[in-house]
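[1] just to be clear, the model below is a prediction. Sequence and coordinates:
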Amino acid sequence: DMVDDEELLELVEMEVRDLLSEYDFPGDDVPVIAGSALKALEGDAQYEEKILELMQAVDDYIPTPERDSDKPFMMPVEDVFSITGRGTVATGRVERGQIKVGEEVEIIGIHETSKTTVTGVEMFRKLLDYAEAGDNIGALLRGVAREDVQRGQVLAAPGSITPHTKFKAEVYVLSKDEGGRHTPFFSNYRPQFYFRTTDVTGVV
């Protein structure tokens, strides 16, 4: 909305495309939409159309991610809160599968595994009958106290996950040039290991 010169806009677009290409992005193919969010908010039809054009480009250019909807349900718990008169809600992003209202789930990790029933599913303040992989939801859990579930645990279909306290892994440590450590590891160094929404302290 501050540039009236069409040639200047074209020059800026060319520079943006060149910069993208310099960093190995497909600069010649990336859609570039020139517009003004401010003017669109002010009701200017020309710029409102640009917003629609931008969203269409997003829909056309960015592929829809594949979702593991056919696998058993699992959702890492990101946060927990209580709703007065309703119960405890666990929030997170469904990693795989589907969950329907009325289905049983297990609360796994950190504490002893327990079982409960999902009595409500909500996403962006809308009540749903079910949620699937990729959805960010709040799951209302029957008979679960706020302190019985916490960030780092997972909600999962009964019998689909077995918790473990030990496993073998091959570790690749980033070099300094790759953005990793500048100094070596020493005995008794205590690194943090991150697993979905939880972190665990280890010892070298």
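    The structure has been received and is ready for your questions.
[2] going forward, measure contacts and count neighbours with C-alpha atoms only.
    Noted.
[3] so what's the residue nearest the centre of the chain up against?
    By Cα atoms, centre = their mean, the chain has its centre lying nearest to Arg93, at 6.1 Å. Taking Cα atoms under 8 Å, 6 or more residues apart in numbering, we find Arg93 in contact with Met75, Pro76, Val77, Glu78, Ala133, Gly134, Asp135, Asn136, Ile137.
[4] ok, Pro72 next?
    Arg96, Gly97, Gln98, Ala156, Ala157, Ser160.
[5] mind running it again at 10 Å?
    Contacts for Pro72 were tallied using Cα atoms under 10 Å, 6 or more residues apart in numbering; they are Glu95, Arg96, Gly97, Gln98, Ile99, Ala156, Ala157, Pro158, Gly159, Ser160, Ile161.
[6] I'd guessed Glu106 sits against Met74; true?
    Yes. Shown here, Glu106 and Met74 form a contact pair, counting by Cα atoms under 10 Å, at 9.4 Å.
[7] follow-up on the earlier one: excluding chain neighbours, what is closest to the residue nearest to the centre of the chain?
    Spatial nearest neighbour of Arg93, chain neighbours left out: Asn136 (4.2 Å); criterion: Cα to Cα, 6 or more residues apart in numbering.
[8] what's the burial count for the one you found?
    Counted with other Cα atoms under 10 Å, the neighbours of Asn136 add up to 17.
[9] what is the burial count for the closest residue to Leu127 other than its chain neighbours?
    Leaving aside its chain neighbours, Leu127 sits nearest to Val121 (5.9 Å; criterion: Cα to Cα, 6+ apart). Val121 is flanked by 24 other residues according to other Cα under 10 Å.
[10] second structure follows, compare the two:
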Amino acid sequence: AILVCSAADGPMPQTREHILLSRQVGVPKIVVFLNKCDMVDDEELLELVEMEVRELLDQYEFPGDDTPVVMGSALKAIEGEEQYVEKIVELVQAMDDYIPAPERDTEKPFILPIEDVFSISGRGTVVTGRIERGVINVGDEVEVVGIRPTQKTTVTGVEMFRKLLDRGEAGDNVGILVRGLKRDDVERGQVLCKPGSIKPHTKFEAEVYVLSKEEGGRHTPFFKGYRPQFYFRTTDITGAVGLPEGVEMVMPGDNVKMTITLINPIAMDEGLRFA
């Protein structure tokens, strides 16, 4: 991830929230870009802001001392000032050098969480999203799972960055053309997957950590029957919380095992993360 922080203002409350969120969702490495350096004349002030950001990274278990920090100005780079254009190049180079290439999980069954659906005149329905795992080829049979009854279809085209492909694999952001489905038959929050590889569920058990107030979470406890929104992949859905026998309430900062009953089925398998 790239953490952008104003050199003129220093780390703000949202800077802390962005670092915390990066830790919670499993971002492995962060590169820092100190923006608006053209507005700061004092070299010592820049060094102070850099030190504050590194200390903040350390607080959330990122290696502050080892994290690359690039100082520049996005505005001046856009305006074409050479010294700031070079800083953008330096930022990209830092990303290449410091952030590891993600491992593509191509061995497991194909699954694509659907982000959007639209129709192309004369061609049919296209679903878009990032392939979470596996490989998809033109001609493969797939299922649309979750929220509604499961539907079968066939892939008739794969497109990425306006280029037609024969296949897509884990990590690719693609548009997939599907046969025999209308625009209204599919919606964001469903998944496209290998037939039989994943099932829809409305009830499941989960290990949950409840964020504290300081972490941007709840200020008050909740009780059995609490009905929040649960976020799965590309959708959110209401669910009712059931607590273990003998547990009456859950406090911010608690770890708890709970049973959740959703109002609509979601495609899920063991180990799926949610928020």
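    Received the coordinates, thanks. Because the structure is predicted, anything quoted here is derived from the model rather than measured.
[11] how close are the two chains, by TM-score?
    TM-score for the superposed chains, counting by TM-score structural alignment, normalised by the length of structure 1: 0.83, backed by 201 aligned residues with a Cα RMSD of 2.6 Å.
[12] on that earlier part again, so which of Glu106 and Met74 of structure 1 has more stuff around it?
    The residue with more neighbours, out of Glu106 of structure 1 and Met74, is Met74; 25 against 19, by other Cα under 10 Å.
[13] enumerate every residue touching the more buried one.
    93-99, 105-107, 132-133, 154-158, 160-161 are the contacts of Met74 of structure 1 under Cα under 10 Å, 6+ apart.
[14] hmm, the residue nearest to Arg93 of structure 1 is touching Lys126, no?
    No. Assessed by Cα under 10 Å, Asn136 of structure 1 is found out of contact with Lys126, at 11.6 Å.
[15] most neighbours out of the contacts of Arg93 of structure 1, which is it?
    Top of the contacts of Arg93 of structure 1 by neighbour count (other Cα under 10 Å): Met75, with 29 neighbours.
[16] what does it correspond to in structure 2?
    In structure 2, the residue matched to Met75 of structure 1 (TM-score structural alignment) is Leu112.
[17] that older thread, name the residues contacting each of Glu106 and Met74 of structure 1.
    Going by Cα under 10 Å, 6+ apart, residues that sit against Glu106 of structure 1 and also against Met74 are Val154, Leu155, Ala156, Ala157, Pro158, Ser160, Ile161.
[18] for the longest strand along structure 1, grab the matching residue range in structure 2.
    Counting by DSSP state E, the longest strand found in structure 1 is strand 111-123. With TM-score structural alignment applied, strand 111-123 of structure 1 matches the range 148-160 in structure 2.
[19] the matching stretch vs structure 1, average offset?
    Compared with structure 1 after fitting, stretch 148-160 of structure 2 deviates on average by 1.5 Å (mean Cα distance after the TM-score superposition for structure 1).
[20] which residues in structure 1 form strands?
    74-76, 79-83, 87-93, 98-100, 104-109, 111-123, 126-128, 130-132, 136-141, 154-156, 192-195, 198-201.
[21] make CSV out of the ones you listed and add distance to His182 of structure 1.
    Output for the strands of structure 1, formatted as CSV (distance: least, Cα to Cα, whole Å):
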stretch, distance to His182 of structure 1
strand 74-76, 32
strand 79-83, 34
strand 87-93, 34
strand 98-100, 43
strand 104-109, 34
strand 111-123, 36
strand 126-128, 48
strand 130-132, 42
strand 136-141, 37
strand 154-156, 35
strand 192-195, 17
strand 198-201, 20
